[in-house]
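> Here is a sequence together with a model predicted from it:
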Amino acid sequence: MSLRHIKQLSKALILTHIGPKPLATPKRSNIVLKSGKTFPYFSSPCLIQSRTKSTISGSSVKRKPLSFDYSGDLVTRSSLQESDILNRFKDVTELENAPEDVKRICSIGMASGVEIKKHRIEEMSNRLEQLFGKDCHREQMIGKLTVEIRSLIAHCLQFRSDKRSKSILVEKIQKRKKYMKFLRREDYERFEWLLDELKIKYIPPPAYYKFVSKRQKRKIEVKDAAYAVRQSKIDALKKKLEAEKEAFMQEKEEILAEIQKEAEKYELDPELFKQSLIREREKSKRYVLAKDLRTADVEYE
């Protein structure tokens, strides 16, 4: 172990053990160098990164999982068949009669990442050219950015520490939104057609920006959870009422059938019963209305 590596290790150990709370002193063991000098070394250094966010008080808060839902992509990157020929070799007619080894070399399975990305962009370009014609420059740019965004999303979710790719991804998402905004102003039908073909959801920017503090966010989350519980109870009650409604309607039909039989037996007119019921309902409504008016007059006095 060279002296430079020892200095770097000592700096890392000092940085890891500086914090708001005092840390326990670990065991020490001496490293004897070739020159005869000794260097104190911690036997169990804590160099593992944790997915937590430290605060001033010393407590840790778990980070939320990384998500790029704000991009508007409804689908992920599509998979390719490894046996398919690359787009740049499709015009080669001699490849049809070539041996299998030559076809395998020209296939997607033997291509590099740059070649696969170029193949995806060319496939997207040909598809949009068939749909919108040769003069669809803005649609071509949106399609190219869509291919790059979906590739970068898969990369950033796999490699969380690659911050440079994440910043490039955010820039490309904003750039695509700008081109989509321009296309939306020019031709709305074409804009909707492109969104349907690329499986993208356009999320316009808010008209007004208001800063939301952490306390307000917690309040909003609690309210949403309470409304969700309330809605679940309402849905359960609706299902219960629907089940009871079927039994009630069946019982109602049986009672009406019995009333009809008795009316036919005693030769009674059912219309008279209906009119009497209507009169009783109107009388009860008038009684309730008069009662409410009397209580209102008493409160006013």
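Good, I have the coordinates.

> hey, let's count contacts and neighbours off CA atoms from now on
Will do.

> need the strands for the stretch 51-200 of the chain, in chain order.
52-54, 60-62 (DSSP state E, counting those that start in this stretch).

> Switch the ones you listed over to TSV, and while doing so, append distance to residue 186 and mean neighbour count to every line.
Converted to TSV, the strands of the stretch 51-200 of the chain look like this (distance: least, C-alpha to C-alpha, whole Å; neighbours: other C-alpha atoms under 10 Å):
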stretch	distance to residue 186	mean neighbour count
strand 52-54	45	12
strand 60-62	45	11
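
> how about TSV for these, with distance to residue 93 added?
What follows is these, written out as TSV (distance: least, C-alpha to C-alpha, whole Å):
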stretch	distance to residue 93
strand 52-54	57
strand 60-62	57
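
> nearest to residue 264, of those strands?
Among the strands of the stretch 51-200 of the chain, the nearest to residue 264 by C-alpha to C-alpha is strand 60-62 (76.4 Å).

> for the closest one, packing partners?
Applying 3 or more C-alpha pairs under 8 Å, 6 or more residues apart in numbering; DSSP states H and E, one finds that strand 60-62 makes contact with strand 52-54.

> where's the strand it packs on relative to the chain centroid, distance-wise?
Chain-centre distance of strand 52-54: 23 Å, with C-alpha atoms, centre = their mean, to the nearest Å.

> Could you do stretch 169-183 as well?
When C-alpha coordinates are averaged (C-alpha atoms, centre = their mean), stretch 169-183 and its chain have centres 19 Å apart.

> And for stretch 78-92?
32 Å.

> and the comparison structure, right after this:
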Amino acid sequence: MVAHTLEYTDSNQDQRGYAVKDSAPRSRGKIDPMARFGQLEPSNLKVGYDKLKELQDADEQVKKIFSLEYADDKEIQVYRKSKLVREIQKDPTDYSLPVKIAVLTVHIRAVAKQLNISKKDLLAKEKLLGLIGRRRKFLKQLRQTDFERFERLLTELGITFTLPPPPQAIRFHTRRYLEKLVVRRKAREQRLKALGEFLTERKNRQMKEIIQLKKELGLDLTEEEVSYIDSEAESG
């Protein structure tokens, strides 16, 4: 990519004294077009075209059109995912935890590559954290069920798994801290007691209003309402 730089020097001023653009372009560095393939061969056919019989006997120029060299980033990612899944799968119908972890690894690397280009992409960052969390969950399950397959998968995918830090040592509470806990517990009990009394009073008030309204309308009372009237009569 070529960019013009603005140099404020005596040689770059016109007759009116304004700075003008430097006529000599300055290069910011060339981007290697083969970098997006990584370890893939650009001559490999894209996913879906590698099994076509027509392309097997076709001319090299025709194969080149359907190869990774003319593929976009999404098609290259699909090829990477398909290639990695084929290496992990035991058979075409295998969709076990290792296969899911491999698929998530491909997506994680693609999103991480996007974040390296645009570091302020918050949506991509949120997506990356979600994918890492899902993969960590699957890795934890695989570690508990098949530890040998777990270690072999880490080597095949070139990833690491870090265990959570051990719990910190138990802190011995001081007398002052325990006294604060007692005060907080008593205050909480008082708040709960006051809340219970308030709710009971509101329920009784609503029950009285419902019973009075039903009597005025001539409606039958429920068993709960009848038992409430009996309890009020006994307490009164």
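Yep, it's here. Because the structure is predicted, anything quoted here is derived from the model rather than measured.

> one step back: which one of the strands of the stretch 51-200 of structure 1 lies nearest to residue 238 of structure 1?
With C-alpha to C-alpha, the closest approach to residue 238 of structure 1 among these belongs to strand 60-62: 38.4 Å.

> What span of structure 2 is that closest one aligned with?
The aligned range for strand 60-62 of structure 1 in structure 2 is empty, by TM-score structural alignment.

> can you check stretch 99-117 of structure 1 too?
Against structure 2, stretch 99-117 of structure 1 falls on residues 59-77 (TM-score structural alignment).

> Determine the longest helix present in structure 2.
In structure 2, assigned by DSSP state H, the helix with the most residues is helix 175-217.

> Residue 147 of structure 1 contacts residue 119, correct?
No. If you go by C-alpha atoms under 8 Å, residue 147 of structure 1 and residue 119 don't touch, sitting 10.4 Å apart.

> and the alignment partner in structure 1 of residue 45 of structure 2, how far is that from residue 148 of structure 1?
The alignment partner of residue 45 of structure 2 in structure 1, by TM-score structural alignment, is residue 85. Note on residue 85 of structure 1: its distance to residue 148 of structure 1, by C-alpha to C-alpha, to the nearest Å, is 21 Å.

> Likewise for residue 206 of structure 1?
Distance from residue 206 of structure 1 to residue 148 of structure 1, counting by C-alpha to C-alpha: 26 Å.

> before we move on, what about residue 208 of structure 1?
Residue 208 of structure 1 is 30 Å from residue 148 of structure 1, by C-alpha to C-alpha.

> Looking at the two, which is more packed in?
residue 148 (19 against 5; other C-alpha atoms under 10 Å).

> corresponding residue for the more buried one in structure 2?
So, by TM-score structural alignment, residue 148 of structure 1 is matched to residue 107.

> swap in residue 265 of structure 1?
In structure 2, residue 265 of structure 1 lands on no residue (TM-score structural alignment).

> What is the neighbour count of residue 265 of structure 1?
Residue 265 of structure 1: 9 surrounding residues under other C-alpha under 10 Å.

> separation between the most centrally placed residue in structure 2 and residue 190 of structure 2?
For structure 2, the residue nearest the mean C-alpha position is residue 130 (1.0 Å; C-alpha atoms, centre = their mean). Separation of residue 130 of structure 2 from residue 190 of structure 2 (C-alpha to C-alpha) stands at 43 Å.

> Same question for residue 168 of structure 2.
Distance, residue 168 of structure 2 to residue 190 of structure 2, using C-alpha to C-alpha: 33 Å.

> got it, and residue 78 of structure 2?
62 Å.

> which of these two has more neighbours?
With neighbours defined as other C-alpha under 10 Å, residue 78 of structure 2 and residue 190 compare such that residue 78 has more, 16 against 12.

> how many neighbours does the residue nearest to the more buried one when sequence neighbours are not counted have?
Counting by C-alpha to C-alpha, 6 or more residues apart in numbering, residue 78 of structure 2 lies nearest to residue 47, which is 7.2 Å off, once chain neighbours are set aside. Neighbour count of residue 47 of structure 2, defined by other C-alpha under 10 Å: 18.

> So which residues of structure 1 form helices?
Using DSSP H, helices in structure 1 cover 3-16, 100-105, 113-132, 137-158, 163-186, 188-198, 214-265, 270-300.

> how about the ones you listed in CSV, adding distance to residue 62 of structure 1?
Output for the helices of structure 1, formatted as CSV (distance: least, C-alpha to C-alpha, whole Å):
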stretch, distance to residue 62 of structure 1
helix 3-16, 19
helix 100-105, 47
helix 113-132, 34
helix 137-158, 17
helix 163-186, 19
helix 188-198, 35
helix 214-265, 15
helix 270-300, 58
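
> And those: which comes nearest residue 93 of structure 1?
helix 100-105 (11.9 Å).

> how much does that closest one stray from structure 2?
Comparison of helix 100-105 of structure 1 with structure 2 after fitting gives an average deviation of 1.8 Å (mean C-alpha distance after the TM-score superposition for structure 1).

> Give the buried residues for that helix.
103-104 (16 or more other C-alpha atoms under 10 Å).

> Who are the packing partners of it?
By 3+ C-alpha pairs under 8 Å, 6+ apart, helix 100-105 of structure 1 packs against no helix or strand.

> which other residues reach it?
83, 85, 95, 110-111 (C-alpha atoms under 8 Å, 6 or more residues apart in numbering).

> Aligned counterpart of residue 158 of structure 1 in structure 2, please.
Per TM-score structural alignment, residue 158 of structure 1 is aligned with residue 117.

> oh, I was asking about residue 176 of structure 1
Aligned by TM-score structural alignment, residue 176 of structure 1 pairs with residue 135 of structure 2.

> Tell me if I'm right that its match and residue 104 touch.
Yes. Using C-alpha under 8 Å, residue 135 of structure 2 is in contact with residue 104, at 6.3 Å.

> Between these two, which is the more surrounded one?
residue 135 (22 against 19).

> residues contacting that one?
Here residue 135 of structure 2 is in contact with 101, 104-105 (criterion: C-alpha under 8 Å, 6+ apart).

> Equivalent analysis for residue 79 of structure 2, please.
With contact taken as C-alpha under 8 Å, 6+ apart, residue 79 of structure 2 is in contact with 46-47.
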